[in-house]
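Peer 1: Here is my input; please provide its structure:
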Amino acid sequence: MSTRTLYLFSSAAPPVFDIAHVIEDAQADGWDVCLGLTPAAARWLQDSLDGLAALTGRPVRWDYKLPGEPDVWPKADAILVAPATFNTVNAWALGLTDKFVVGVVAEGIGKRIPMAVMPCVNAAYVQHPQFERSMDTLRGAGVTVLYGEGGFVPNQPGQGNPAAYPWRLALDAVRDLPQTD
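Peer 2: I've put the predicted structure just below:
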């Protein structure tokens, strides 16, 4: 079995602090992992970025490369966006690509890269009418959405338990995404 490349994209939500374990689990599942972060998540993990790069064997990215620079990552076979904050979900669905990870996944829809997203938002955020529209937009674009029953279930503000974030569910879902050539 050949190794497949997984782009693991994470936003600044508390479960991101477990990302090293998630990378290890994905690698145990046979993935070559490339880690991309939102700028806020990169700030949260700044003391760990060198170690995360060593773990993946690739630079951790949170910004677009400059014109003419070579791409330092192989082509993605699948993309997992988790934890995905309210901002990341809505920016992706609306096509607002000022952040590297959102730009890659927005383009990934057109490239037909198999993708899954698992939000990490509280119950107050999901009351905003744009959130459900964004979830529907991503589903309609072919993204596997792990939200609600059988996915991430929002908690009340301030009541989240980062250790309960269902990372294994997300990794299993990305494993089961259809393969493309």
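
Peer 1: only C-alpha atoms for contact and neighbour calcs from this point on.
Peer 2: Fine.

Peer 1: element containing Gly110?
Peer 2: Using DSSP states H and E, Gly110 sits within helix 100-111.

Peer 1: C-terminal to that helix, which secondary structure element comes first?
Peer 2: Next in sequence after helix 100-111, counting helices and strands by DSSP H and E, comes strand 115-119.

Peer 1: the inter-axis angle of that next one versus helix 100-111?
Peer 2: Per axes from the mean of the first three to the mean of the last three Cα atoms, to 10 degrees, the angle that strand 115-119 makes with helix 100-111 is 140 degrees.

Peer 1: Tell me which residues are up against the next helix or strand after strand 115-119.
Peer 2: Using DSSP H and E, the helix or strand that follows strand 115-119 in sequence is helix 129-140. By Cα atoms under 8 Å, 6 or more residues apart in numbering, the list of residues contacting helix 129-140 from outside reads 86, 89-90, 93-94, 125-126, 144-145.

Peer 1: now helix 129-140: how far from the chain's centre is it?
Peer 2: Taking Cα atoms, centre = their mean, to the nearest Å, one finds the center of helix 129-140 at 16 Å from the center of the full chain.

Peer 1: Could you also give me the structure for this next sequence, so I can compare it with the first?
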Amino acid sequence: MTSRTLYLFASAAPPTFEVARVIETAQADGWDVCLGLTPTAARWLSDSLDGLAALTGHPVRSEYKLPGEPDVWPKADVILFAPATFNSINSWALGITSTFVVGVVAEGIGKGIPTVAMPCVNAAYATHRQLNRSIAELREQGIMVLYGEGGFEPNPSGSGSPQGYPWGLALEAAKQKADRA
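Peer 2: From the prediction side, this is the model:
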């Protein structure tokens, strides 16, 4: 069986610290995983980047490549952006592509790459009206956003736990999205 390629993108939120386990779970399900991180998430995981690259067999990316440099990853069959922070969701919906992962998912809309996003925001951020506008915008453009009932539900500020993040739901949604493509 030929493996399919999953781009796993993560912003700087506590569930990012579980990314190695998530990669192993996806690999056990037959995915070739390429890991992309926002710059802050890359800083959070800086001591683990070499190990994560060894685990995936691909460089971990957090920056755009230089013009003329070859692409070091295979083509994506699906993108899973989880956890996606308040900043990343809003930047993506508004087309502000100052970070590598947001640039790839924004371009992925035009390329027709099946994409799933699962935010990770606390209840204080969730009250900001722009978040719901951004989620609606992404959904209108065909992005499956796992937020609210049946997806990620915000916790009170300071009470979240990385272990409570529904990674299994996100991986299953990515698999279903790829299967329908």
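
Peer 1: related to what we said a few turns ago, between the contacts of helix 129-140 of the first structure, which has the most around it?
Peer 2: When neighbours are taken as other Cα atoms under 10 Å, the top entry among those is Val89 (26 neighbours).

Peer 1: hang on, it in a helix?
Peer 2: Yes - secondary structure of Val89 of the first structure (DSSP: H, G, I helix; E, B strand; the rest coil): part of a helix.

Peer 1: need the contact list for Glu153 of the second structure.
Peer 2: Residues in contact with Glu153 of the second structure (Cα under 8 Å, 6+ apart) are Tyr147.

Peer 1: Ser159 of the second structure belongs to a strand?
Peer 2: No - assessed with three-state DSSP, Ser159 of the second structure is coil; it does not lie in a strand.

Peer 1: Based on its surroundings, how many neighbours for it?
Peer 2: 9.

Peer 1: And Gly148 of the second structure, by the same measure?
Peer 2: Applying other Cα under 10 Å, we find 11 other residues in the vicinity of Gly148 of the second structure.

Peer 1: That one corresponds to which position in the first structure?
Peer 2: Counting by TM-score structural alignment, Gly148 of the second structure lines up with Gly148 in the first structure.

Peer 1: With adjacent residues omitted, what lies nearest to its match?
Peer 2: Among residues not flanking Gly148 of the first structure along the chain, Pro154 sits closest, at 7.7 Å (Cα to Cα, 6 or more residues apart in numbering).

Peer 1: ditto for Ala178 of the second structure
Peer 2: Closest to Ala178 of the second structure by Cα to Cα, 6+ apart is Val78, at 5.6 Å.

Peer 1: pretty sure the one you found is touching Gln176, no?
Peer 2: No - using Cα atoms under 8 Å, Val78 of the second structure is not in contact with Gln176; the gap is 9.7 Å.

Peer 1: Check the gap between the residue in the first structure sticking out farthest from the centre and Gly148 of the first structure for me.
Peer 2: Farthest-out residue of the first structure from its mean C-alpha position, per Cα atoms, centre = their mean: Gly68, at 26.0 Å. Separation of Gly68 of the first structure from Gly148 of the first structure (Cα to Cα, to the nearest Å) stands at 42 Å.

Peer 1: Which stretches in the first structure count as helices?
Peer 2: Ranges of helices in the first structure, per DSSP state H, are 19-28, 39-44, 49-56, 86-94, 100-111, 129-140, 167-175.

Peer 1: Format those helices as CSV; extra columns: distance to Pro74 of the first structure.
Peer 2: Supplementary listing: these in CSV, determined by distance: least, Cα to Cα, whole Å:
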stretch, distance to Pro74 of the first structure
helix 19-28, 15
helix 39-44, 21
helix 49-56, 12
helix 86-94, 22
helix 100-111, 13
helix 129-140, 24
helix 167-175, 18
